[in-house]
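S.K.: The amino acid sequence is not available; the structure is as follows:
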């Protein structure tokens, strides 16, 4: 008896998009001797273990790469052994943190190390554990819980952590546990990031050790001013609804303050104009200078880089930025260089550049995305080709070394690359179009000395993708045809975008296009287009959507029509699908442009931007009280949103998780009500108990199958 092979949707769901088993979260010891990372045991195992790779010295002079077998991987912490085989229990706060980071794994999902990368700390089931990375041993520290975000001091003597909304410190050897702040009251927490910091600013933490390990910067968050929403699962009427402090556009944010706190609990408040600059966006504290904070105005058109006197809490301005549209935030900056110069990423001269001190070190050839490491000799950045680049390099992101002498590319193969570096050792993580998953190489002085194996499953499917540009604006596109396609027959089209800020989908990486290829193999020509607002080209490209999200739709249409001139696309049968901003775009498409789009699938769509959070929405659309017309124009539930003629009717499927606390289920309900009032047929697929991500295996699998069925029915494909 032969067993039927599992379908792609089932394997895609079970492996969490073929990400399980892949190594991630790398740290490199400053002496270059160790690389620490997380990885689960197989492509279907969710439980991450903490691993150490002992890096061979290599022979940098000969340029000979040492085979991977000569390096040594070892487990530093196994969650199964540490928990004695018992299942994990997560606190509500930990579940919320994982939702903010879109974390679908289990076991050790995050860790922190001391400066020497000899001690690691992590939480399991709300309990605190530390691992001695040289010895490869792990043990539990007996402390009050549930523990959140434990972090060793730089010297490795202490571990700070949050429990019950208060910050505590314990000796790394155990004992001496003390509270540095009082436990949080109902609405106050210490040492945790508030909702919008974690969701929109890229700041997932709320405390930072001093380089001397004698005090910390600690945030205090009071969300009393924030409106309360109630999120419940209608399928479980006996369960209490979840009470959520959600700062919707135009409403009050949490009150965020910052304190310098010593190990006795004495604290000094950091002083800045919080009324003018309420957003604490970034904190950096290193031996190279005073504590450095980045604070933003609520409209995000001005921001200050402030140095903090840790004794008095007084701040002085190091740099100020202004922009008529908005100021973006970037990973890794601001920071100090080892020589004490300010490192930042700025929009200058029509380009996104790296600046050290007051001098830009890159120009319009590069579009800098993040700062990865700052050393005495150079700055390591990730960047894509800028407007002035000789070649467009559609979908590619590379790693570069930058200093006053010039720019040197570290990654060479076309693809999407990132890196972690310390002590002359660089961990280069590469995703390329023609190889499944990611490849991790360990470089010493630029020469490969080891690799880190991935246990992720092979998808058994290779995308047939062509990277190109479409329309007068040269919109980056990925075009996918069925693998068995004859090359001539006109095909129905499925647009498959995200299409908005922070979410590029046209990536020169194999696994980024697996689902699109699976849809193509169902008989579609799939088009993925990154229009204005998506990152990767220039500040002007990203900021052109200021005050008008509907421009995203214009670029989808232009790209589609341009590609149809050179490819056999059947423009009489065009559908569109998307999730989150892509879901908004899909619904917008069938409502505003029924002349182009014949069916749409809107997953977790933002339908009324007044219901989305402050930091994201106000950045692009402004204050809803001051610019109601802007919100109305981009909304799906206002008269403007439903301004297209009711005929021809275009089928629309709305999919939404009832437990979503990011794009709440009310968005789907309001759109459905507006469509019903306008007499427009549509389908609603509620996902009971599902949040903004769909980790449930059966739900994720069947969701793909139901979408194909809907598209076939709606486009009369039989």
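M.R.: Okay, I see it. Source: prediction; values computed, not measured. Numbering: from 1, shown residues only.
S.K.: only C-alpha atoms for contact and neighbour calcs from this point on.
M.R.: Fine.
S.K.: what sits against residue 487?
M.R.: By CA atoms under 8 Å, 6 or more residues apart in numbering, the residues touching residue 487 are residue 568.
S.K.: pretty sure it belongs to a strand, no?
M.R.: No. Residue 487: not assigned to a strand; according to DSSP: H, G, I helix; E, B strand; the rest coil it is coil.
S.K.: roughly how far apart are it and residue 525?
M.R.: Going from residue 487 to residue 525 by CA to CA, to the nearest Å gives 11 Å.
S.K.: How about residue 434?
M.R.: 20 Å.
S.K.: Between those two, tell me which one has more neighbours.
M.R.: A side-by-side neighbour count of residue 434 and residue 525, using other CA atoms under 10 Å, places residue 525 first with 26 against 16.
S.K.: So the more buried one is in contact with residue 480, correct?
M.R.: Yes. Counting by CA atoms under 8 Å, residue 525 touches residue 480, with 5.9 Å between them.
S.K.: most residues in a single helix of this protein, which one?
M.R.: What stands out as the longest helix in the chain, according to DSSP state H, is helix 697-714.
S.K.: just checking, what packs against that one?
M.R.: helix 8-14, strand 599-603 (3 or more CA pairs under 8 Å, 6 or more residues apart in numbering; DSSP states H and E).
S.K.: could you say what helices and strands the helix or strand in which residue 38 is found packs with?
M.R.: Using DSSP states H and E, residue 38 maps to strand 34-40. On a contact count with 3+ CA pairs under 8 Å, 6+ apart, strand 34-40 meets strand 24-28, strand 47-54.
S.K.: and that strand, how far from the chain's centre?
M.R.: Mean C-alpha position of strand 34-40 versus that of the full chain (CA atoms, centre = their mean, to the nearest Å) differs by 20 Å.
S.K.: ditto for stretch 657-674
M.R.: Distance of stretch 657-674 from the chain centroid (CA atoms, centre = their mean) equals 22 Å.
S.K.: this is the other structure I want to compare:
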């Protein structure tokens, strides 16, 4: 296909797909979209067909992701999927078909073959578990993580399926995690619960809410290997809970865009509501002793949780937290919050700096000093605001970027977090 550019306005509400003539610099618009809230850009699309006769496009215009086939001039040839099929990503093209990742249940993900001629889709992986794919030059590589744990790699080529050997180590434990749903005023929300391997139903356990809570990521997934670290915390004496509220992906356009102009109020309400609902169902969860921990957006959530809701959260661990949205990446922040000039009150209300004087619970802050995503300035600004308000937090600065790649440093960090939670939440 031709050199192609996807351009957005600053608000990210209008999009144009342009074909570019590199010889003259002239452009031709192939399609345009508008969304009153924001447009998500799917990294897999557009994908040009190998013969240049057209391209694949993904759109949320009908309320959820759908896949479309367009001709080389941008005209719609055929809608290849429906909003109800749970499309998530375009993995590539193989033999006159699109290879996509999809599921109608948020924690699960399968790989499907979607023929260009409109004939019936074909499942390439089981419906349970989590599967991803890469497809190019007629070869499809599948990464399959079954519900029960483990992982398998397969290559599909010339009508044959071959398993690719793996030398990856298997975890030495199988998490006890169960996935349940709670009904929150008509909204179904998935919750993952991990109990100690030596769980005693007659005891009450402190609870750790392990959280992300923000855009473009889910934490409740149908693969037990995901919860190995949760099991480590559970075996240290906690019941670990995860849930994904509004603002997270895989639940349709309206669910995700509920957070427009306010990145904390609805995510906070949904996490707390799910926590209370699951605590009512399972009395072994001691909701008088709840800690919260997360990284990146999850670190931001954890800090805000202990500042805004000390009646719910008795201790918090904020890893690499955003503390003020005016300090963060412009494209990301303005997509959800608009500009500080347009939405000043929300920027103030969603800033941890605004609420620093409210701190009355133990707070542990962890940040890599060379973090090039959430800059160390976020934690430094919060520490200063806390000091000026006569408050204190524990602070650990790591020799790391946004994530911690050193295994030994990671082990030490996890142990520090477990010790902090044990100290402030107590034993079962």
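M.R.: On my side now, so go ahead. Given the structure is predicted, the values throughout are model-derived calculations rather than measurements.
S.K.: What does the TM-score come to for these two?
M.R.: The TM-score (TM-score structural alignment, normalised by the length of structure 2) is 0.92; 415 aligned residues with a CA RMSD of 1.8 Å.
S.K.: tilt between the longest helix of structure 1 and strand 599-603?
M.R.: Angle of helix 697-714 of structure 1 versus strand 599-603, following axes from the mean of the first three to the mean of the last three CA atoms, to 10 degrees, is 160 degrees.
S.K.: mean offset of helix 697-714 of structure 1 relative to structure 2 (after superposition)
M.R.: Helix 697-714 of structure 1: mean distance to aligned residues in structure 2 after superposition is 1.1 Å, counting by mean CA distance after the TM-score superposition for structure 1.
S.K.: okay, and that helix goes to which residues in structure 2?
M.R.: Aligning helix 697-714 of structure 1 against structure 2 (TM-score structural alignment) gives residues 407-424.
S.K.: Any idea how many residues pack against whatever residue of structure 1 lines up with residue 253 of structure 2?
M.R.: By TM-score structural alignment, residue 253 of structure 2 lines up with residue 539 in structure 1. Neighbourhood size, residue 539 of structure 1 [other CA under 10 Å]: 22.
S.K.: Look up how far residue 240 of structure 2 lies from the closest residue in space to residue 428 of structure 2 that isn't next to it in sequence.
M.R.: Excluding the flanking residues, the one nearest residue 428 of structure 2 by CA to CA, 6 or more residues apart in numbering is residue 205, at 4.4 Å. Residue 205 of structure 2 sits 10 Å away from residue 240 of structure 2, going by CA to CA.
S.K.: And for residue 274 of structure 2?
M.R.: Distance from residue 274 of structure 2 to residue 240 of structure 2, by CA to CA: 13 Å.
S.K.: Compare these two and say which is more crowded by neighbours.
M.R.: A count of neighbours by other CA under 10 Å puts residue 240 above the other of residue 274 of structure 2 and residue 240, at 29 against 24.
S.K.: What's the more buried one aligned with over in structure 1?
M.R.: Match for residue 240 of structure 2 (TM-score structural alignment): residue 526.
S.K.: following whichever strand or helix holds its match, which helix or strand comes up?
M.R.: Using DSSP H and E, residue 526 of structure 1 falls within strand 525-529. Toward the C-terminal end, the helix or strand that comes next after strand 525-529 of structure 1 (DSSP H and E) is helix 539-543.
S.K.: Where do the helices of the stretch 151-300 of structure 2 begin and end?
M.R.: 228-235, 253-256, 265-281, 297-308 (DSSP state H, counting those that start in this stretch).
S.K.: Let me have those in TSV, extended by distance to residue 29 of structure 2.
M.R.: Supplementary listing: the helices of the stretch 151-300 of structure 2 in TSV, determined by distance: least, CA to CA, whole Å:
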stretch	distance to residue 29 of structure 2
helix 228-235	48
helix 253-256	25
helix 265-281	37
helix 297-308	36
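S.K.: Can you tell me which of those helices is most buried?
M.R.: helix 297-308 (a mean of 26; mean count of other CA atoms under 10 Å).
S.K.: returning to that earlier point: which ones are touching the match of residue 253 of structure 2?
M.R.: Contact partners of residue 539 of structure 1, counting by CA under 8 Å, 6+ apart, are 347, 350-352.
S.K.: same deal with residue 294 of structure 2?
M.R.: Counting by CA under 8 Å, 6+ apart, residue 294 of structure 2 has contacts 210-212, 300-302, 317-319.
S.K.: sorry, back to before: what is the strand holding residue 526 of structure 1 packed up against?
M.R.: Contacts defined by 3+ CA pairs under 8 Å, 6+ apart place strand 525-529 of structure 1 against strand 475-480, strand 491-495, helix 514-521, helix 551-564.
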